[in-house]
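one predicted model, sequence on top.
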Amino acid sequence: MFLKCCIFLTAFSLLTGIYASDTPLKQLHIVFRHGERAPTETYKNDPHINFTWSGGWGQLTNRGKFEMYTLGLKLKEQYSGFIPDYYFPEDVKMRSSYADRCLMSAEALLAALFPPRDQQIWNENLLWQPIPIHYVPRSQDNLIAMKSACKKYDEELAQVLKSEKIQDIIAANSDLLHYLTEHAGQKFDSIGSVELLYNTLEIELLHNLTLPAWTRNVSLEDMKILAARSLEIYTETDFMKKMKGGMFLKEVISSLERTDKSPFLYLYAAHDLTLVNILRALGYKSMLKPGFGASLVFEMRNNSEVTMVYRDDFKSDPEQIALENCRPPCLFDNFKTVLEPFIPSDWEAECTQ
């Protein structure tokens, strides 16, 4: 992936092979992007506009199901000795975005983590067991989908979109936007519109669908850069970081303060934008477009040390990362102090101030 080389070069440091704690774990938080999905939408001149996607538009594909099951197996191996062989509801909490693709990804990952054993086997022909997945409607979710209405955030986002910085990017790519408008059959006048088109073309390529001839004159790599920039616009300012990724970090910190109580394994089925919002609130500055099955893990250890591990997609090797101002060993109190400016004290009140 073309962005991989620049990950975490500014606010984070890669620690693989440099530092690794062998102190036992006390709690895990794992937030992951869903597996491969069908396009959520298409463009007017798409030659595959009538293509039949198994499951439907925006839904998890069969390959996506396999990816999430594979990620579950990898996590089970990575944290063997901590993730138990038996599922007990008091030990595990699975939360998800409202989206079907996230709910289904959660189910596939849980199937890999907790196949029934011994007395938990209820059907000898199906080594699977139902595990509850918690979610709230999109309009009420400020934790995972991060789509709850926030007046002050929306006003700041509108100002960012009109800012000179973003307008300069649009101006610098005016030829591309004009070309896409001419050939795709609809207007392209923003970075976000390029992201949506790139996502559709990327998935069609993954399914061996032939792209129209006009796409040969377009650099998909350049479009991917714009798509990544589109994702980070939602956390362009410190306040925006606080109101998006900061709410998730507040939830993690609150749970890490209760390591003597269950549950000890927290799972979150989310979106690429969820991960970008969280990473940006952690201080990440370089562009990133997480792949299918990308994941970020927060580890709490017995010595009150917090470590973080990132995968760029379901097949990538995990890479340990660190906050710029909390070098390993990063103790929990220091972790909280560094992130305090990006943690909302009263999310709803701060949305209206």
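Cool, the structure landed.

CA atoms for contacts and neighbours, from now on please.
Fine.

all helices for the protein, in order.
In the chain, the segments counted as helices under DSSP state H are 62-78, 100-113, 151-161, 164-172, 174-184, 191-206, 220-232, 238-243, 245-256, 272-281, 332-339, 347-352.

next one for the comparison:
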Amino acid sequence: MRISFVILSCLHLMKIRAQQDEDRPSSNYFDGNPEPIYSLRLAHVLFRHGDRSPTHAYANDIYNETDWPQGFGQLSITGMQQEYQLGMFLRDRYMHCYGLEDLGIDCNGFLSPTYERNEMYVRSTSFDRTLMSVYNVLSALYPPQGSDLEEDNLTMPYLFNVWQPIPVHTMPIEEDCLLSTGSLCPLFIQEKAAFDVSPELNEIKNKFNELFKTVSQYTGEENSLNGTLQVIDPLYCQKVSNYPLPEWVTDDIFIELLELQEAHTEFWVPKDIAYLSGGPLVKQMMEHMTKMQAFQDDSLQHLFIYSAHDSTVVSLLQTLDLFNNKMPHYTACVLVELFDSDDGFFVQVSYRNETDSDPYILTIDGCDEMCPLDTFLRIYMSLQTLDIEKACAMNSSEQVHTSLVLPILNLILVIFILLAMILFVILILCMRNKSRDSVNYMPVPTEMTEIELR
């Protein structure tokens, strides 16, 4: 029943959107108003998945994985609807120039009305919730041509009247250096541990010390920052999904938990080491920009969509030094767009942190809202040559230590094996000599009595 409701809801939204498209006036730039100054040439879209179930339960949690429709960490019906709305926003922005016209930007023809593989590339982390999120976004970005779900239309060739398949690329979690946000980087993990004992974080621990005690008393988690953080996600998901909360979770305690989470967000990806987390993604974006600037070919892929997590959003914004230290909401979306004008190419970064809000422009330090591409590349110059595998290696002293220890251990092992082999050969020879002595020189008894005495 819930799936049927979702399908009918999506079809209703599609019908409304189709009617709006028909009623929508053409661009006013060609009706006597000034021509646009900029043309949209390239866009990168990174967003967080939608509403989900908790990723885990805490020690004394009154709910377990079986209490959630699809288990832990899975996209909810609400999350699907949120991502569908994000897809409609992207369709409006990149097919109809909504939100761009007022800025003097022309995006006419940026995206075709129907899917074209040469126009876009879609990437997701290898999690159910991010994959399902991007499928919902794409279903709204490129809705099917019809909306009739009768059985006859679900057979070839009418199937695609109700479903438009679009490829989504992904990588195994343990290999995804582009969107992994530092989890695969030993140096990032090592350096982040130093921030966990910083004076700033200690201030937070002191401020919420009484909260830690209360949470530990009722949840069975340790009386610490980490113990309390283990509790926040399950309680938040229960709250927004209208699950009754335990009696000890009063409104004041719940609000205080959210305040703690907000205060701690700043320490997810420390600014000084953010490049180890968000650097690969920024580097890829710059490569796309310089390629577009060099070839200026509209046949190049010019829309790149990344479906990921709140930590990925934080990593990107921290790397660009644009993070506001606020936890990204579900479907939070960062837009990194490239524009062309008579004065050259310009970059603009926008952030949409609310499902129903318009994005607001983020100003890069040392730039205007429209940042010249050359200036943008100069500001983030160090990332253009970033080799994440080398950068994530441990520090040089540890590398030297490792480079010395391993050969020494190997040498010791070889010597041990050689000594063992020599001892083994000596032992075999001794045993053979002893055997010969016993056979050649042992007196042979001549009487039965001699045999019995032995």
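That came through fine. All values reported here derive from a predicted model rather than from experimental measurement.

related to what we said a few turns ago, which one, of the helices of structure 1, ends up nearest to residue 213 of structure 1?
For residue 213 of structure 1, the closest of the helices of structure 1 is helix 174-184, at 9.9 Å, according to C-alpha to C-alpha.

have a look at how far, on average, the closest one is from structure 2.
Its match in structure 2 and helix 174-184 of structure 1 itself, once the structures are fitted together, sit a mean 0.9 Å apart by mean C-alpha distance after the TM-score superposition for structure 1.

stretch 247-254 of structure 1 too?
With mean C-alpha distance after the TM-score superposition for structure 1, stretch 247-254 of structure 1 departs from structure 2 by a mean of 1.0 Å once superposed.

and that stretch, what's buried?
Using 16 or more other C-alpha atoms under 10 Å as the test for burial, stretch 247-254 of structure 1 gives 247-250, 253.

and the furthest pair within those residues?
The distance between the two most remote of the buried residues of stretch 247-254 of structure 1 (C-alpha to C-alpha) is 9.9 Å, for 247 and 253.

if we can go back for a sec, looking at the helices of structure 1, spot the one closest to residue 88 of structure 1.
Nearest to residue 88 of structure 1, of the helices of structure 1 and by C-alpha to C-alpha, is helix 100-113 at 12.0 Å.

residue range for that closest one in structure 2?
The counterpart of helix 100-113 of structure 1 in structure 2, using TM-score structural alignment, spans residues 128-141.

centre of the chain to that stretch, how far?
Once both centres are worked out by C-alpha atoms, centre = their mean, to the nearest Å, stretch 128-141 of structure 2 turns out to sit 14 Å from its chain's centre.

residue 211 of structure 1 -> structure 2?
Taking TM-score structural alignment, residue 211 of structure 1 has residue 245 as its aligned residue in structure 2.

give the buried residues for stretch 37-49 of structure 1.
By neighbour count with 16+ other C-alpha under 10 Å, stretch 37-49 of structure 1 contains the buried residues 37-39, 42-43, 46.

of the residues you listed, closest to residue 271 of structure 1?
Closest to residue 271 of structure 1 out of these is residue 37 (11.2 Å), distances taken as C-alpha to C-alpha.

got the contact list for the closest one?
Remark: with contacts taken as C-alpha atoms under 8 Å, 6 or more residues apart in numbering, residue 37 of structure 1 is in contact with 58-61, 64, 101, 203.

same list (the buried residues of stretch 247-254 of structure 1) but as a markdown table, adding distance to residue 146 of structure 1.
Putting those into a markdown table (distance: C-alpha to C-alpha, whole Å) gives the following:
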| residue | distance to residue 146 of structure 1 |
| --- | --- |
| 247 | 9 |
| 248 | 9 |
| 249 | 12 |
| 250 | 13 |
| 253 | 18 |
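
related to what we said a few turns ago, are any of the contacts of residue 37 of structure 1 buried, and if so which?
Of all these considered here, the ones buried according to neighbour count by 16+ other C-alpha under 10 Å are 58-61, 64, 101.
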